[in-house]
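> the amino acid sequence is not available; the structure is as follows:
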C-alpha cells in the first residue's frame, strides 16, 4: 500500500485534508452515513467514479480510521463498508459544506445525476435545533428515503428507501420545492407553512412538524 500523501504542514486543517481532501472521499462518507453499503451499491450511487479510484479511496479511508469493512453472515456473505465513529464526526462538516455550496446549485443541469437520499442532508439541516426525535419517511419525485431525527452517534442518520416499519411521520415534497430547500432559497419551515411540503401521521412528531 502506497504511503499517504501529506501537505506536511503542522496545521489541523492540513491534517484533516490529508485524510479527506482527495476527490470522492467526502462523498463516500456521505453515502456511508446512510448505513453499511456494499461496494457495488457505493459504485452505483457515485456516478462518475472509476472502480480503481473507489477501491483506492476505500483502502485509504480504512487505513485512516474513517471506515471499516466486514463480511455479512450467510446467506448474504458479501462485504460491506461502514463509517466509523471518527468518520461519523464528519456529518457536521458535510452539512456545513452543503450549506456553503447551496447557492451554487441553481437549476438542475441535464447532465446532473441525482439520488433521492442526496437531499437528506439539507432536510436534516432544516430540522436541526428543533429537538425532534423519531423516524421521518421522505417522499420525493426522485424516490424515497428516511431520516432518523435525534439519532446521535449510535447509527445511520438517514437511509435510502422507505422506513422499516411504520415511520413517525411522512414528509412529501415535489421536485421544485425540494430543489429550493436544498438550494437554500426556501427554508423547510416556510415550505411547510405555505403548504408546499406536506406531513402525514398521527404521532407527536408529525404534529410538531405540521406546527413548525
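It's in. Quick caveat, the model's predicted, so the values are computed rather than measured.

> only C-alpha atoms for contact and neighbour calcs from this point on.
Fine.

> list the buried residues for the helix of greatest length in the chain?
Counting residues, the longest helix found in the chain (DSSP state H) is helix 51-63. Buried positions in helix 51-63, judged by neighbour count with 16 or more other C-alpha atoms under 10 Å: 54, 57, 58, 60, 61, 62.

> next up, a second structure to put side by side with the first:
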C-alpha cells in the first residue's frame, strides 16, 4: 500500500535570528529588490508587467518571488481590478506604506552619490520623486505638484492629499495645482540639499507654472494659508 504523501511545508524565509528591531525589519525588506518594489508601489497599484518594465535588471523569477514574500509578510496584496480593466495588480498595505519615511531617508542619504549618470544606469523620471519629497514638505494641504523633466513626468501629492494613499504617481496629473519644470541636474541639486526650492527658482534652475496658492508657495518656499 503506497505511503500517504505528507503535505509540503511552507518554505521558511531566511532570518537573522536576532532579537533586534533593525534585524527584524531586514528579515522583511532586506532581500535584494524588495525596497525597490516598494518604491514602485508607493506610486499606487501596478501590474506585474509594469513592475518588471520599471525594474530593469530583475528577473521574472526573482520579481515573482519577492512579490510573494511581500504578500506573506503583509507588505503588499494582489487584487483584480473590476471590468473593463480586469487586470491583476499589486498594491501596498498600510504596513507597506509605512516604509515611505525609510525610503525617503535612504534616498536623502544616497543623494550625494548622484554626481553623474553612469553609462550603464537606467533612469525613470519617477525615481526622482523620493529625493524631491523633502523639498516639498509642508508646502500645502492636499496640493498636487506635477514635475516635468526631460526624462518624463510624474506628480507628487503634498500635505493632507498624501495621507493614507499614494504619495506620488506616474505621468502627468489630471488637474495639478502647480507644475515644476526642471532638468535632472536641478533635481539632483535639490535632492542633495545644495539649494532650497525657492533658491533654485530664484536662480532660474526651476520654473514654476500656475497661479494658485500652491504655485505661489513653490516660488517663495512659504506655506500658503488654507
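Received the coordinates, thanks. Quick caveat: nothing in here was measured; it's all calculated off a predicted structure.

> returning to that earlier point: possible to save the buried residues of helix 51-63 of structure 1 as CSV with distance to residue 210 of structure 1?
Formatted as CSV, the buried residues of helix 51-63 of structure 1 follow (distance: C-alpha to C-alpha, whole Å):
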residue, distance to residue 210 of structure 1
54, 41
57, 42
58, 41
60, 44
61, 40
62, 42
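
> returning to that earlier point: what sits up against the longest helix of structure 1?
Applying C-alpha atoms under 8 Å, 6 or more residues apart in numbering, the contact partners of helix 51-63 of structure 1 are 4, 19, 24, 25, 43, 67, 68, 69.

> for the counterpart of residue 179 of structure 2 in structure 1, give its distance to residue 90 of structure 1.
Taking TM-score structural alignment, the alignment pairs residue 179 of structure 2 with residue 170 from structure 1. According to C-alpha to C-alpha, to the nearest Å, residue 170 of structure 1 and residue 90 of structure 1 sit 27 Å apart.

> of these two, who's got more company?
More crowded of residue 170 of structure 1 and residue 90, by other C-alpha atoms under 10 Å: residue 170, with 21 against 18.

> let me see the contact set for the closest residue to that one other than its chain neighbours.
Computed as C-alpha to C-alpha, 6 or more residues apart in numbering, the closest residue to residue 170 of structure 1 that is not its neighbour in sequence is residue 137, at 4.7 Å. Contacts of residue 137 of structure 1 were listed using C-alpha under 8 Å, 6+ apart, and they are 144, 145, 146, 147, 162, 163, 167, 168, 169, 170, 171.

> picking up where we left off before, I'd like the contacts of helix 51-63 of structure 1 as JSON lines, with secondary structure and neighbour count appended.
As requested, the contacts of helix 51-63 of structure 1 are arranged in JSON lines below (DSSP: H, G, I helix; E, B strand; the rest coil; neighbours: other C-alpha atoms under 10 Å):
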{"residue": "4", "secondary structure": "coil", "neighbour count": "10"}
{"residue": "19", "secondary structure": "helix", "neighbour count": "19"}
{"residue": "24", "secondary structure": "coil", "neighbour count": "17"}
{"residue": "25", "secondary structure": "helix", "neighbour count": "17"}
{"residue": "43", "secondary structure": "helix", "neighbour count": "17"}
{"residue": "67", "secondary structure": "strand", "neighbour count": "23"}
{"residue": "68", "secondary structure": "strand", "neighbour count": "18"}
{"residue": "69", "secondary structure": "strand", "neighbour count": "17"}
